[in-house]
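**Student:** could you look at this predicted model? Sequence included:
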Amino acid sequence: MKLTFATWVADLSARGHGVLAASHAVPIQLWLREPGDYGSVLHFLARGTTVTLRRYAATDLTTLVLRSECDCEEHRTAGAGSRTVLTPGAVPVDEVVLDGAALFGWTGFEAGLLDVPTAAELFAELRHELDGRAADVA
């Protein structure tokens, strides 16, 4: 079976990760809540010549309530939409960065063109490195 963004996200969900709505396939960007009641938040991003995995504290997420411009009674009672976002000023607890220019000779925007299987492999490698750092600190 060919790995697509949908199947990758489904696999991550099956392993207990909460996949947040801001995740998308092109360019690859994942927002994940790690398993557990107080799971931290992972942000995987492929842009330019770098691929980055950041870990944020669970408390760095907040809900942004989206209201209509008019904010009239009819729209308020219909219910406002919401979006999960990072709290302004949130700083990663840890991060690992793959420098594609140094490792692969990327010169401009190659990270943004990664296919899903390659991105999934890089995510696994960066996650392993990030988890290793956390174990060293503990």
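**Tutor:** Thanks, I have it. Numbers count the residues shown, from 1 in each chain.

**Student:** when you work out contacts or count neighbours from here on, use the C-alpha atoms and nothing else.
**Tutor:** Noted.

**Student:** give me the residue at the spatial middle of this structure.
**Tutor:** Trp31 (2.4 Å; Cα atoms, centre = their mean).

**Student:** so it makes contact with Ser23?
**Tutor:** Yes: Trp31 is within contact range of Ser23, at 5.4 Å (criterion: Cα atoms under 8 Å).

**Student:** neighbours around His17, how many?
**Tutor:** 20 (other Cα atoms under 10 Å).

**Student:** measure Tyr56 to Ala46 for me?
**Tutor:** Distance of Tyr56 to Ala46, computed by Cα to Cα, to the nearest Å: 17 Å.

**Student:** so between those two, which is more surrounded?
**Tutor:** Ala46 (26 against 20).

**Student:** tell me which element the more buried one falls in.
**Tutor:** Using DSSP states H and E, the element containing Ala46 is strand 41-47.

**Student:** now do Ala10
**Tutor:** helix 5-14.

**Student:** got the contact list for the residue located most distally from the centre of the chain?
**Tutor:** Most distant residue from the mean C-alpha position of the chain: Glu73, 35.4 Å away (Cα atoms, centre = their mean). Remark: with contacts taken as Cα atoms under 8 Å, 6 or more residues apart in numbering, Glu73 is in contact with nothing.

**Student:** take this one as well and set it beside the first:
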Amino acid sequence: MNLPALADLFASHGLRLLPGSYPVPVELLVQLPDTTIARFSARGTTLRLRTYSPDALTTITIPAECGCGDHHPQTGPARVTLSRYAVPLEERVIDGELAHGWQHHEAGLLRLADAVPHFFTLLDQLRARELVGVA
């Protein structure tokens, strides 16, 4: 699975894969149907899904290597990312050590196709909480 195929899969679920997503190690920025931003990461032995308000997204410009403007433009490409000041609204975690017996950095070694089911598991946990009513 590659990012374009994942974008198609997400679109079929009403989700939008955003720029700034990476397949290795897996780090995904996803816009949910309510415009909330979800960040999924697989690092160490942990799989983590955090949600952020839509205004947590920002664009940064990567400066050219030399920055002099003679050889290269002074500004480089723009990258979409979360603001350094963004505070998660919610977080769901799968502890790979407890759930799968991982010991070192197995989450970081997951291929995109192997990480996506964990993304949907954590997303379902978020949605399950939303469906609980108060009497």
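**Tutor:** All right, it came through fine. These numbers were taken from a predicted model, which means no experiment stands behind them.

**Student:** how about Ala113 of the second structure, what's its partner in the first structure?
**Tutor:** In the first structure, the residue paired with Ala113 of the second structure is Pro117, using TM-score structural alignment.

**Student:** secondary structure class for its match?
**Tutor:** helix (DSSP: H, G, I helix; E, B strand; the rest coil).

**Student:** re the thing from before, which residues in the second structure does the strand holding Ala46 of the first structure match up with?
**Tutor:** Counting by TM-score structural alignment, strand 41-47 of the first structure corresponds to 37-43 in the second structure.

**Student:** ok, average deviation of that stretch from the first structure?
**Tutor:** Between stretch 37-43 of the second structure and the aligned residues of the first structure, the post-superposition mean distance stands at 0.7 Å (mean Cα distance after the TM-score superposition for the first structure).

**Student:** so who does Thr118 of the first structure touch?
**Tutor:** Here Thr118 of the first structure is in contact with no residue (Cα under 8 Å, 6+ apart).

**Student:** please tell me how far it sits from Ala124 of the first structure.
**Tutor:** From Thr118 of the first structure to Ala124 of the first structure the distance is 10 Å (Cα to Cα).

**Student:** now the strands for the first structure?
**Tutor:** Applying DSSP state E to the first structure gives strands spanning 18-19, 29-33, 41-47, 50-56, 61-66, 81-86, 94-99.

**Student:** which among those strands is found nearest to Val9 of the first structure?
**Tutor:** strand 18-19 (6.9 Å; Cα to Cα).

**Student:** so where in the second structure does that closest one end up aligned?
**Tutor:** So strand 18-19 of the first structure sits over residues 16-17 in the second structure, by TM-score structural alignment.

**Student:** any idea how far that stretch is from the chain center?
**Tutor:** 10 Å (Cα atoms, centre = their mean, to the nearest Å).

**Student:** hey, what's in contact with both of Trp31 and Ser23 of the first structure?
**Tutor:** With Cα under 8 Å, 6+ apart, Trp31 of the first structure and Ser23 have no common neighbours.

**Student:** please report how far the residue nearest to the centre of the first structure lies from Arg54 of the first structure.
**Tutor:** Looking at Trp31 of the first structure against Arg54 of the first structure, where the rule is Cα to Cα, the gap reads 10 Å.

**Student:** quick check: the aligned residue for Tyr85 of the second structure in the first structure?
**Tutor:** Using TM-score structural alignment, Tyr85 of the second structure pairs with Gly89 in the first structure.
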